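J.: fold the following for me, if possible:
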Amino acid sequence: MNYEERDPYGIYRSSDTTGGFDSEIHQGPGPRLMGANTLIGNDVCNQDGDDLGDIKEIMLDVSSGRVSYAVLSFGGFLTLGEKLFAVPWSALKLDTVNKRFTLNIDKSRLENAPGFDKDKWPNMADSAWAAGIHAYYGTLPHDDTRVN
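T.: Next comes the predicted model:
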């Protein structure tokens, strides 16, 4: 399921019949501002079109107001044997034509990525854990310095 199919408030309404984004006919704030609830469940593929799973949760850094990670589910059947991965939000790119996210990673590399079980979540607020995740996906952590 994609974000347009989970859009009860018409955020992504468009009369574009090609399925792409057209700023001339688009109504609403998307795709630069999107509702988190409509993104949960979106498919994630890699650059080759391989299915990498779907977004199960979006993790917000409440103190900074930033999106930190998408929790991606990969493998298993009906949550049995599925593995969860915290993917840095900055590693995901929205594909507005296919209405999914892309992650620039080979399927075999994702299978070997640091993951976790739904019953044993990591401490995502731990800076050492975050550094390892960002290093794996080739992204940079947020700079949390603020100017007041």
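J.: going forward, measure contacts between C-alpha atoms and count neighbours the same way
T.: Noted.
J.: do a quick rundown of the helices in the chain.
T.: Taking DSSP state H as the test, the helices found in the chain are 36-39, 107-111, 127-137.
J.: what's the closest of these to residue 85?
T.: With CA to CA, the closest approach to residue 85 among the helices of the chain belongs to helix 107-111: 8.6 Å.
J.: any buried residues in the closest one, and which?
T.: 107, 110 (16 or more other CA atoms under 10 Å).
J.: contacts for that helix?
T.: Applying CA atoms under 8 Å, 6 or more residues apart in numbering, the contact partners of helix 107-111 are 46, 50, 52.
J.: around the last one, how many other residues sit close by?
T.: As a burial measure, residue 52 scores 23 neighbours (other CA atoms under 10 Å).
J.: equivalent analysis for the first one, please.
T.: Applying other CA under 10 Å, we find 19 residues neighbouring residue 46.
J.: let's see this one next to it:
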Amino acid sequence: MAILEKNYEIDNRTGLNHEGPDANIPVRRLTASSIIGDRVENPQGESLGKIDNLMVNLNDGHIEYAVIDFGSFLGIGGKLFAVPFAELRLDPDKELFVLNRDKEYLKQTPGFDKTHWPDTNDHTYFNDVNLYWGSPYPNY
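T.: Reported below is the predicted structural model:
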């Protein structure tokens, strides 16, 4: 019986199910539902929370921010932060995102309460976020 070599690059384009430990490596696309709920750590392995939601820029279609839930316990308390999505790096082996910042930096980030999201038309909050992170997105 012949052993077939898998070519994952071709398989990824065909929509076939993949097998093996590197079936989806390199990861190029993820669904929003597979990102929401993912853990976020810094490079030192400290937990920085989890991705609560994503904010899409309707003008260009890109994910502009990941909303990170930091400091809650079982969904209670804590604070939400809009972090420029470009700041996150996927670690496919650990199945989480890495944010190259420490906890103190995140604590100082402009945030908001889970029940009081910033108005998406109020550009003050997002300008503050962009300035804080040095985001490539222009001020509004």
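J.: related to what we said a few turns ago, tell me the most buried of the helices of the first structure?
T.: helix 36-39 (a mean of 17; mean count of other CA atoms under 10 Å).
J.: thinking again about what came up before, looking at the helices of the first structure, which is closest to residue 89 of the first structure?
T.: Nearest of the helices of the first structure to residue 89 of the first structure, taken as CA to CA: helix 127-137 at 10.0 Å.
J.: just give me the mean distance for that closest one relative to the second structure.
T.: Helix 127-137 of the first structure differs from its equivalent in the second structure by a mean of 2.3 Å after superposition (mean CA distance after the TM-score superposition for the first structure).
J.: against which helices or strands is that helix packed?
T.: Applying 3 or more CA pairs under 8 Å, 6 or more residues apart in numbering; DSSP states H and E, we find helix 127-137 of the first structure packed against strand 83-88.
J.: re earlier: export the helices of the first structure to CSV and append columns for distance to residue 63 of the first structure.
T.: Shown next, in CSV, are the helices of the first structure (distance: least, CA to CA, whole Å):
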stretch, distance to residue 63 of the first structure
helix 36-39, 17
helix 107-111, 29
helix 127-137, 15
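J.: residues in contact with residue 36 of the second structure?
T.: Here residue 36 of the second structure is in contact with 50-54 (CA under 8 Å, 6+ apart).
J.: now it: how far from residue 26 of the second structure?
T.: Per CA to CA, to the nearest Å, residue 36 of the second structure is found 20 Å from residue 26 of the second structure.
J.: for residue 13 of the second structure, same thing?
T.: Counting by CA to CA - residue 13 of the second structure and residue 26 of the second structure are separated by 13 Å.
J.: check residue 103 of the second structure too.
T.: 29 Å.
J.: check contacts around residue 101 of the second structure.
T.: 42-43.
J.: could you rerun that using 6 Å?
T.: Contact partners of residue 101 of the second structure, counting by CA atoms under 6 Å, 6 or more residues apart in numbering, are residue 42.
J.: distance of the alignment partner in the first structure of it from residue 92 of the first structure?
T.: Alignment note: residue 101 of the second structure maps to residue 105 in the first structure; criterion TM-score structural alignment. Counting by CA to CA, the gap from residue 105 of the first structure to residue 92 of the first structure is 10 Å.
J.: quick one: average offset of the lengthiest strand in the second structure versus the first structure, please.
T.: The longest strand of the second structure (DSSP state E) is strand 47-56. Mean deviation of strand 47-56 of the second structure relative to the first structure after superposition (mean CA distance after the TM-score superposition for the first structure): 0.5 Å.
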